[in-house]
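Participant: One predicted model, sequence on top.
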Amino acid sequence: MKKLWDIIIKESIEIRYKDFSSLPENINGLYIYDQRLGPLIILDKGLHHSYRLHKCVLAEEIGHFYTAARTNVLTVHTSANLQTMESQDERKAGQWATDFLIPDKEFVKALEAGCRSCFELAEYFDVTEWFMYRKLDFLKMCFRRTKDSLP
């Protein structure tokens, strides 16, 4: 978590906590660019009670900062193109977050250390199982692209 806070300080990202419990969707964090404040991450205050989820959500929101989100989740998208762009933005931020918290070289070390299940890997990296599954999905997409490009 310290590395994430170091990024926040270095990049002058404003962090705010709000109660998201009344929102209709299961939202834990938002990244927006505010004209006055600059980059702003708003997190659900309930994350204070779940260290691993807090860490994973914060990493993904920082991922939005680094991958330059092109859409605004606060706007309803009626266009298929905008929905596709939003999906791509989420994938890029998730990729950044999983690569940051679970670097590929460290992932290989975890496998060599005997981690076999998603639960064991999540424990090893101190992330949620859902986040670990996401990393595995990104790796699967990477291997699929690599396999398709081989002669």
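Facilitator: Perfect, I can see it now. Residues are numbered from 1 along each chain as shown.
Participant: Going by C-alpha atoms from here, please, whenever you check contacts or count neighbours.
Facilitator: Noted.
Participant: following the host helix or strand of Ala110, which helix or strand shows up next?
Facilitator: Per DSSP states H and E: Ala110 is located in helix 104-112. As assigned by DSSP H and E, the chain's next helix or strand after helix 104-112 is helix 118-125.
Participant: That following helix: how far from the chain's middle?
Facilitator: Averaging C-alpha positions (Cα atoms, centre = their mean, to the nearest Å) puts helix 118-125 17 Å from its chain's average.
Participant: same thing with stretch 80-90?
Facilitator: Worked out by Cα atoms, centre = their mean, stretch 80-90 lies 16 Å from the chain centre.
Participant: hold the first one in mind and look at this next one:
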Amino acid sequence: MLANLNLFELAQEEGIIVDWFPFRPPLLGYYWCTDSGQAVIGLCEEIQNDKKATRSILAEELGHHYTSAGKFTTQHHYRYRNRLSVSRCEEKALRWAVETLIPHDELQEAYSRGITNPWDLADYFDVLEETIHFRLKIAQLKGELKRLIKYICDECEKEVEDLDFPESWVTMIDKTAYSLEEKHFCSWSCLSDYRQRENALLKKKVI
């Protein structure tokens, strides 16, 4: 299972020096190559006891090594907390990171076990929630998410296998499928019908 991949061993095999530094937040990680071609990854000491953050940040820094910098190029890449945008170089590194930590087949296995919420997926794969969100974004863009989401609408009993639910994909990823007391719905119409019927039953009980 790649979710258990030892990134420190991978870095060692690549001849990359990984060390902890007293970086000031929001700087969390730093990748660079020296003039002699030695690749170095620096990690913020503040995340040393945070396994999820360490795995997520280290994977992204390794992504820079594999996707853009190379072993013999002097490059500098910084990883900041709460970044507002992602450059093309960062996106390539982050894509490598999330697809390495969360391969499609293992993401599919998690979904088959009913692990679909971002926070639950973060616990399952031992990564940050933002790592999960980016992985799901890639899955949606590649059409993988459509193959992951399979559920039965509790109102019309329609089997849903894609993102027909009328929300933006960001909201859709946050909710996976609109859920209310473990009920799932394929559309706002079905959700509305369900709520109206439940409210009517509730009023009868009150009366």
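Facilitator: Great, that's in hand. Remember, it's a predicted structure, so these values are computed and weren't measured experimentally.
Participant: TM-score of the superposition?
Facilitator: Counting by TM-score structural alignment, normalised by the length of structure 1, the TM-score of this superposition works out to 0.77. Behind it: 131 aligned residues with a Cα RMSD of 2.4 Å.
Participant: just to revisit the earlier point, what residues sit buried inside the helix holding Ala110 of structure 1?
Facilitator: Phe107, Ala110 (16 or more other Cα atoms under 10 Å).
Participant: Helix 118-125 and that helix, what's the angle between them?
Facilitator: Counting by axes from the mean of the first three to the mean of the last three Cα atoms, to 10 degrees, helix 104-112 of structure 1 points 120 degrees away from the direction of helix 118-125.
Participant: Identify all contacting residues around helix 104-112 of structure 1.
Facilitator: Leu121, Tyr124 (Cα atoms under 8 Å, 6 or more residues apart in numbering).
Participant: where do the strands sit along structure 1?
Facilitator: 14-18, 29-34, 38-44 (DSSP state E).
Participant: quick check: angle from the first one to strand 29-34?
Facilitator: Meaning strand 14-18 of structure 1. Going by the same axes, to 10 degrees, strand 14-18 of structure 1 makes 130 degrees with strand 29-34.
Participant: OK, contacts around the residue sitting nearest the centre point of structure 2?
Facilitator: Closest to where the C-alpha atoms of structure 2 average out (Cα atoms, centre = their mean) is Ile132, at 1.2 Å. Taking Cα under 8 Å, 6+ apart, we find Ile132 of structure 2 in contact with Val98, Pro118, Leu121, Ala122.
Participant: can the residues you listed go into CSV with extra columns for neighbour count?
Facilitator: CSV is the format used below for the contacts of Ile132 of structure 2 (neighbours: other Cα atoms under 10 Å):
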residue, neighbour count
Val98, 22
Pro118, 20
Leu121, 22
Ala122, 19
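Participant: Could you give the number of residues near Ile15 of structure 1?
Facilitator: Neighbourhood size, Ile15 of structure 1 [other Cα atoms under 10 Å]: 15.
Participant: Give the aligned equivalent of it in structure 2.
Facilitator: Using TM-score structural alignment as the criterion, Ile15 of structure 1 maps onto Val18 of structure 2.
Participant: ok, now Leu4 of structure 1?
Facilitator: So Leu4 of structure 1 corresponds to Leu7, using TM-score structural alignment.
Participant: From what I see, that match and Ile57 are in contact.
Facilitator: No: look at Leu7 of structure 2 against Ile57 with Cα atoms under 8 Å: they stay out of range, at 10.4 Å.
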